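show me how the following folds:
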Amino acid sequence: MSTDADRVVLPSCPSTMTVARDGFAGYAGSTWVLALRQTGGHGRRGRPWANPRGAFTATLALPRPGTAQQAAQRSFVAALALFDAFVSVTGRPEGLSLKWPNDVLLNGGKVAGILLESLGPRPDGQLDGLLVGIGVNLIEPPDTGEVEPGALRPVALAQEGGVTVTPEEFLDALAPAFARHEAAFAAHGFAPIRRAWLDRAARLGEVITARLPGEEITGTFKTIDDLGYLQLQTKSGLRGIAAAEVFF
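Have a look, this model is predicted:
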């Protein structure tokens, strides 16, 4: 993926994921869809995606992302790209960390989230495409009433980082950062992405709780494995978790 990915900037739309999905077949290559206002976005498990004033809401349409497992690992690629974009616009890495599986934290609060949606698969097991949805609180956080009980407090870049940028300016920092990490992923696989992500991981070595449908697992966050699965050391042994909500 090159740094000159196409971009589509919309004044408003219900969901950049929907626009990117509907337009995917017509894109010449990797394409960013950015909405200056999003009215009907959604997050994981269909939850409403809050859209506070001045928020960054965009979706990257990525063709030919490989297998479903490789597509899932783009969550870590996106997290690293977001980390670098925040450093680029603020000039400092302090206060930033990455929360498994798909959030970016600033001063301990959630400032950005990632949502993946696969397109395909083909008979050979490869996917036709991947949509990487990204939301960032640039100016103000969503109301706490819109946040799941027990979740981390939402924060905004302007509030916690002291920097005000427009969605277009943030995309100017994010797009090349994603392209850089995507190129590393394509050339070297998940191993360097995993190492870089772990260097920035929130609560590594600490006790956390993973909430699965019908089950909660508490243990020490040891690492992520070669697939990107969370590894928790529990009283009954090491437990690998492919997907869950994590609480501190």
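
when you work out contacts or count neighbours from here on, use the C-alpha atoms and nothing else.
Will do.

residues in contact with P52?
By Cα atoms under 8 Å, 6 or more residues apart in numbering, the residues touching P52 are 137, 139-142.

distance of it relative to L138?
9 Å (Cα to Cα, to the nearest Å).

for P48, grab the count of nearby residues.
Using other Cα atoms under 10 Å, the number of residues around P48 comes to 14.

check contacts around it.
With Cα under 8 Å, 6+ apart, P48 has these contacts: 40-42.

any idea which of those residues is the one closest to G23?
Within the contacts of P48, proximity to G23 (Cα to Cα) peaks at G41, which comes in at 16.6 Å.

and D172, that's in a helix?
Yes - per DSSP: H, G, I helix; E, B strand; the rest coil, D172 lies within a helix segment.

here is the second sequence; please produce its structure so I can put it next to the first one:
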Amino acid sequence: MGVGRVLLPSVDSTNAEAFRRAPDLSGPCWILAAEQTAGRGRRARAWSSPQGNFYATLVMHPHEAPQIVALRSFAAALALRDALAGATGTGAGLALKWPNDVLMNGGKVAGILLESHGSGQGVAALAIGIGVNLIAHPDPHLIEQGAVPPVSVLSETGVRLTPEALLNHLAPAYARWEAVFATQGFAPLRTAWLAHAARLGEKIIARTGTQSREGLFETIDAEGNLILRMAQGPLAIPAAEVFFS
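Below you'll find the predicted structure:
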């Protein structure tokens, strides 16, 4: 079965549009919008959405348990790294930041947001939202203190990509990683992700709510958890905001 593609001039949020369309879709589908009027990132933060940047969502109907479905964030990150490398002609300077950001020359160039709608104990629809700063990025002074500064593909490489051009690289790249995940499980994705991980083996800060933990970024485990090496031993963290010290 092929993967559908919908191109829209404007939408409130590609993830929201994905869920509106999901009941009528027989297979996976990419939804790409030229602009978002109510884009959002993790923790319901507003996502700056000027025209010229990339806003897309892959919607699908997965069959695995929710904790397995969530591991597709790593497939998306790997695919996005491959797509950016292919579209710009170089993978130099690209790195993956746990849990779901892509860095270019140390700055945040892209973010990934997974959302799902349930069906009993399963997942009826999964939306993998991807935003990429192709030609513009938010004002660094407006981001959270200590967060990775934003950059754009254009500012870092001089390459001006259109959203459709990036999707032409991203869609097949994701299909390849999805096939690996479906046939071999998470292990090969974990190995590949760690090969491109930002600050692996270095000191980082993981914040969950009001709690901050500082330690060495040791690895990610078989469930995708961040393993932070603390003075008292390794600590598995399933969800957090990561800051570089």
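
which of the contacts of P52 of the first structure are retained in the second structure?
Mapping the contacts of P52 of the first structure onto the second structure (both residues aligned by TM-score structural alignment, their matches' Cα atoms under 8 Å) leaves E140 still in contact.

neighbours around whichever residue in the second structure pairs up with A68 of the first structure, how many?
For A68 of the first structure, the aligned residue in the second structure is P66 (criterion: TM-score structural alignment). Neighbours of P66 of the second structure under the rule other Cα under 10 Å: 16.

same question for A147 of the second structure.
A147 of the second structure has 15 nearby residues by other Cα under 10 Å.

which position in the first structure pairs with it?
Alignment note (TM-score structural alignment): A147 of the second structure maps to A151 of the first structure.

residues in contact with the nearest residue to that match once chain neighbours are set aside?
Distances taken as Cα to Cα, 6 or more residues apart in numbering place F247 nearest to A151 of the first structure, at 6.5 Å, with adjacent residues excluded. Shown in contact with F247 of the first structure (Cα under 8 Å, 6+ apart): 150-152, 208-211.

most neighbours among the residues you listed, please name it.
A210 (20 neighbours).

which two in the contacts of P52 of the first structure are spaced the farthest apart?
I139 and P142 (9.9 Å).

tell me which of these two has more neighbours.
Neighbour count, other Cα under 10 Å: between I139 of the first structure and P142, I139 has more, with 23 against 20.

list the contacts of the more buried one.
Residues counted as contacts of I139 of the first structure (Cα under 8 Å, 6+ apart) are 52-55, 156-159, 164.

ok, the residues you listed in the second structure, which still hold?
These retained in the second structure, by both residues aligned by TM-score structural alignment, their matches' Cα under 8 Å: 54-55, 156-159, 164.

for V8 of the first structure, see how far away the most centrally placed residue in the first structure is.
Central residue of the first structure (Cα atoms, centre = their mean): I114, 2.6 Å from the mean position. Plainly put, I114 of the first structure is 19 Å away from V8 of the first structure if you go by Cα to Cα.

try A79 of the first structure
22 Å.

looking at these two, which is more packed in?
Set A79 of the first structure next to V8 and count neighbours by other Cα under 10 Å: A79 wins out with 28 against 14.

what do we get in the second structure for that one?
Using TM-score structural alignment, the partner of A79 of the first structure in the second structure is A77.

for that match, what is the enclosing helix or strand?
For A77 of the second structure, the host element (DSSP states H and E) is helix 72-88.

average distance between that helix and the first structure?
Comparison of helix 72-88 of the second structure with the first structure after fitting gives an average deviation of 0.5 Å (mean Cα distance after the TM-score superposition for the first structure).

how far is stretch 89-99 of the first structure from where the chain is centred?
15 Å (Cα atoms, centre = their mean, to the nearest Å).

mind listing residues that contact stretch 159-175 of the second structure?
30, 32, 34, 52-55, 75-76, 78-80, 82-84, 86-88, 134-135, 153-154.

okay, buried residues for it please.
For stretch 159-175 of the second structure, burial by neighbour count (16 or more other Cα atoms under 10 Å) applies to 160-161, 163, 166-167, 169-171, 173-174.

check stretch 205-218 of the first structure too.
207-210, 217-218.

for those residues, give me JSON lines that also has secondary structure and distance to D4 of the first structure.
Below are those laid out as JSON lines (DSSP: H, G, I helix; E, B strand; the rest coil; distance: Cα to Cα, whole Å):
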{"residue": "V207", "secondary structure": "strand", "distance to D4 of the first structure": "42"}
{"residue": "I208", "secondary structure": "strand", "distance to D4 of the first structure": "39"}
{"residue": "T209", "secondary structure": "strand", "distance to D4 of the first structure": "40"}
{"residue": "A210", "secondary structure": "strand", "distance to D4 of the first structure": "38"}
{"residue": "I217", "secondary structure": "strand", "distance to D4 of the first structure": "43"}
{"residue": "T218", "secondary structure": "strand", "distance to D4 of the first structure": "43"}
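
from these, pick the one nearest G108 of the first structure.
Nearest to G108 of the first structure, judged by Cα to Cα, of these is I208 at 14.2 Å.

which position in the second structure pairs with the closest one?
Using TM-score structural alignment, I208 of the first structure pairs with I204 in the second structure.

check contacts around its match.
214-217, 242-245.

now for the nearest residue to V77 of the first structure once chain neighbours are set aside, how many residues are close by?
Of all residues beyond its chain neighbours, the one nearest V77 of the first structure is H181 (5.9 Å), with distances taken as Cα to Cα, 6+ apart. H181 of the first structure has 22 neighbours, counted by other Cα under 10 Å.

which SS class is H181 of the first structure?
helix.

any idea what it aligns with in the second structure?
Using TM-score structural alignment, H181 of the first structure pairs with W177 in the second structure.

so who does its match touch?
Taking Cα under 8 Å, 6+ apart, one finds 75-76, 78-79, 189 in contact with W177 of the second structure.

could the residues you listed go into CSV alongside neighbour count and distance to I128 of the second structure?
Formatted as CSV, these follow (neighbours: other Cα atoms under 10 Å; distance: Cα to Cα, whole Å):
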residue, neighbour count, distance to I128 of the second structure
A75, 25, 10
A76, 27, 8
L78, 24, 13
A79, 22, 12
L189, 23, 17
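
just give me the closest of these to G224 of the second structure.
Distance to G224 of the second structure across the contacts of W177 of the second structure (Cα to Cα) is lowest for L189, with 9.9 Å.
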